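>>> my questions are about this predicted structure, shown below with the sequence.
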Amino acid sequence: MTRPARRTRRTLHVTGTATAALLALSACSSPGSGSGSAPDASARLSGTVTVFAAASLQESFTTLGRKFEKAHPGTEVTFNFGGSDTLAANITAGAPADVFAAASTTTMAIVTDGQDNATTPVTFARNQLEIATLPGNPDTIASLQDLTRPGLKVVLCDRTVPCGAAAQKALDASGIELTPVSYEQDVKGALTKVELKEADAAVVYRTDVHTAGDKVEGVDFPESADAVNDYPITLLKDAPNAEAAKAFIALVRSTEGRRVLSEAGFLAP
């Protein structure tokens, strides 16, 4: 967190010609007078921005949160990462938050459809599935079908969360029946099972495989192209810090935001 520097107000006593000079200087330097630069909003923003975001956004949003605090001294971005369905339920139950970023339009609809909880959401990124295996892929997993081998311990996200729904969609499209050893409440939980060698493989997002580095190995499968998730973001209706929340959403959707998301493995919206 970047803490604001203390400022001391000084009163300037100017009259006559000095006043006119100051007014002229202000007019020349004001935004929109031909410079094409936007006004600096950092002086107007302060306080905490509370963001509820899908677990798969943890690394990229944490990076963007630091950038936001640096650009707007006096602000702090706090995150609640988890399964999108759980976050949506918390929001509809009245949990105070400014921004909601979900891993699917279906879970976003829990908050927005038929309710007066949020502004119109906009898609800011997309994500695709990948199989996470143990380092070196010792079980030589090369396809979704390989996950059905007897004795192979496979973990999936719960079907109520976006990564689980996407995995089930890919399995259904392929006619593959798969019984996992466990269903996890979010994608990080599924990935952790493989990282700890408690499972041989998990179907997670490509971004999570990317983040895990050499702790796992990723295997692409063609069926994932039919189960790509859109990631929407919205300003919540009763946001305690609406102005700062709008600025955070703008950062996520900016060129810099897309760069950070792209480096994490997300697809463009």
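Structure received. Residues are numbered from 1 along each chain as shown.
>>> from now on I want contacts and neighbour counts done on CA atoms only, so please keep to that.
Noted.
>>> so where do the strands sit in the stretch 1-150 of the chain?
Shown for the stretch 1-150 of the chain, the strands assigned by DSSP state E, counting those that start in this stretch span residues 47-54, 75-82, 99-101, 122-127, 129-133.
>>> next one for the comparison:
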Amino acid sequence: MPATAARRRVLALALTAAVLVPLTACGDEEPAKDRKAGAAGTTPAADLTVLAASSLTDVFKTAGAAYEKDHPGTKVTFSFAGSQELAAQVRQGAPADALVTADTKTMDTLASDTGTPTIIAKNRLVIATTEGNPHKIDDLKDLADTKLKVVLAAPQVPVGRYSKKVLGAQQVKVKPVSEEPNVRAVLSKVELGEADAGLVYQTDASSADDKVDAVTIPDAQNAIADYPAATLKTSKNSKAAAAFVAWLSTPAAQKILRDAGFQQP
């Protein structure tokens, strides 16, 4: 091959290589971006509203902050109330994306409004007394003392149903001074000294351990509360809502729940 032709061939190969190298680099760059996005999660950013049982007030504030940190662009707003109130809100078409109740019974009544529920945690009852337990309350039977001011949740509320169940099983008759709309209202009555004792969830008593004492109820006499979580079919952020509900069962979320005293589902 003549020298001139050889030089032309080498030059052509060099020019081809110069063009291909940038193209190859571009081809590698896009998957790299995709991998980075995948590492951060593919959940679409959204403003989520989650209706949650009042007994989740403290732990969900922590969980929400953790979720937002791991999912930039997503904001989670919680609306806390008794499960029966939350159910009423769903039936009335309140704008929300997900629901977490303190019992399966309430969630089951909303089957046509929700996705498939997942149990994310369990809880149990304790007797909350005023600080120092001045009335020396040791067990459920002590609550029958007519000299005591005992407050319970209304029977329409999950914790109220659980309370009625455990008291009935032990044949303990209690005349509450009031029946409250949610467990936090029961706890507040005891904290403020407006009641001597009340039945609340273990996690609620733990959240106020500097203001109330908790008397353990034996397993054989206790009731276990299940916490189901589900998306709402009316959500305008269905994918983001489903991602949040799924996240509640991840090790990261479960650790937050365990640290707050909730039991493993």
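It's in. Only a predicted model underlies this, so the values are computations on that prediction, with no experimental measurement involved.
>>> re the thing from before, same list (the strands of the stretch 1-150 of structure 1) but as a markdown table, adding distance to residue 148 of structure 1 and mean neighbour count.
Below are those laid out as a markdown table (distance: least, C-alpha to C-alpha, whole Å; neighbours: other C-alpha atoms under 10 Å):
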| stretch | distance to residue 148 of structure 1 | mean neighbour count |
| --- | --- | --- |
| strand 47-54 | 28 | 23 |
| strand 75-82 | 28 | 19 |
| strand 99-101 | 33 | 27 |
| strand 122-127 | 24 | 20 |
| strand 129-133 | 13 | 28 |
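>>> reformat these as JSON lines; add distance to residue 68 of structure 1.
Shown next, in JSON lines, are those (distance: least, C-alpha to C-alpha, whole Å):
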{"stretch": "strand 47-54", "distance to residue 68 of structure 1": "10"}
{"stretch": "strand 75-82", "distance to residue 68 of structure 1": "8"}
{"stretch": "strand 99-101", "distance to residue 68 of structure 1": "14"}
{"stretch": "strand 122-127", "distance to residue 68 of structure 1": "17"}
{"stretch": "strand 129-133", "distance to residue 68 of structure 1": "29"}
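>>> out of those, which is closest to residue 178 of structure 1?
For residue 178 of structure 1, the closest of these is strand 129-133, at 13.6 Å, according to C-alpha to C-alpha.
>>> re earlier: for residue 258 of structure 1, find the nearest of the strands of the stretch 1-150 of structure 1.
Short answer: strand 122-127, nearest of these by C-alpha to C-alpha, at 7.9 Å.
>>> circling back: of all the strands of the stretch 1-150 of structure 1, which one is nearest residue 207 of structure 1?
Once those are compared by C-alpha to C-alpha, strand 122-127 is nearest, at 7.3 Å.
>>> so where is the closest one in structure 2?
Following TM-score structural alignment, the partner segment of strand 122-127 of structure 1 in structure 2 covers residues 118-123.
>>> what residue of structure 1 takes the place of residue 10 of structure 2?
In structure 1, nothing lines up with residue 10 of structure 2, judged by TM-score structural alignment.
>>> which of the helices or strands spans residue 10 of structure 2?
Assessed by DSSP states H and E, residue 10 of structure 2 sits inside helix 3-40.
>>> and the aligned residue in structure 1 for residue 142 of structure 2, how many neighbours?
Alignment note (TM-score structural alignment): residue 142 of structure 2 maps to residue 146 of structure 1. Using other C-alpha atoms under 10 Å, residue 146 of structure 1 has 12 neighbouring residues.
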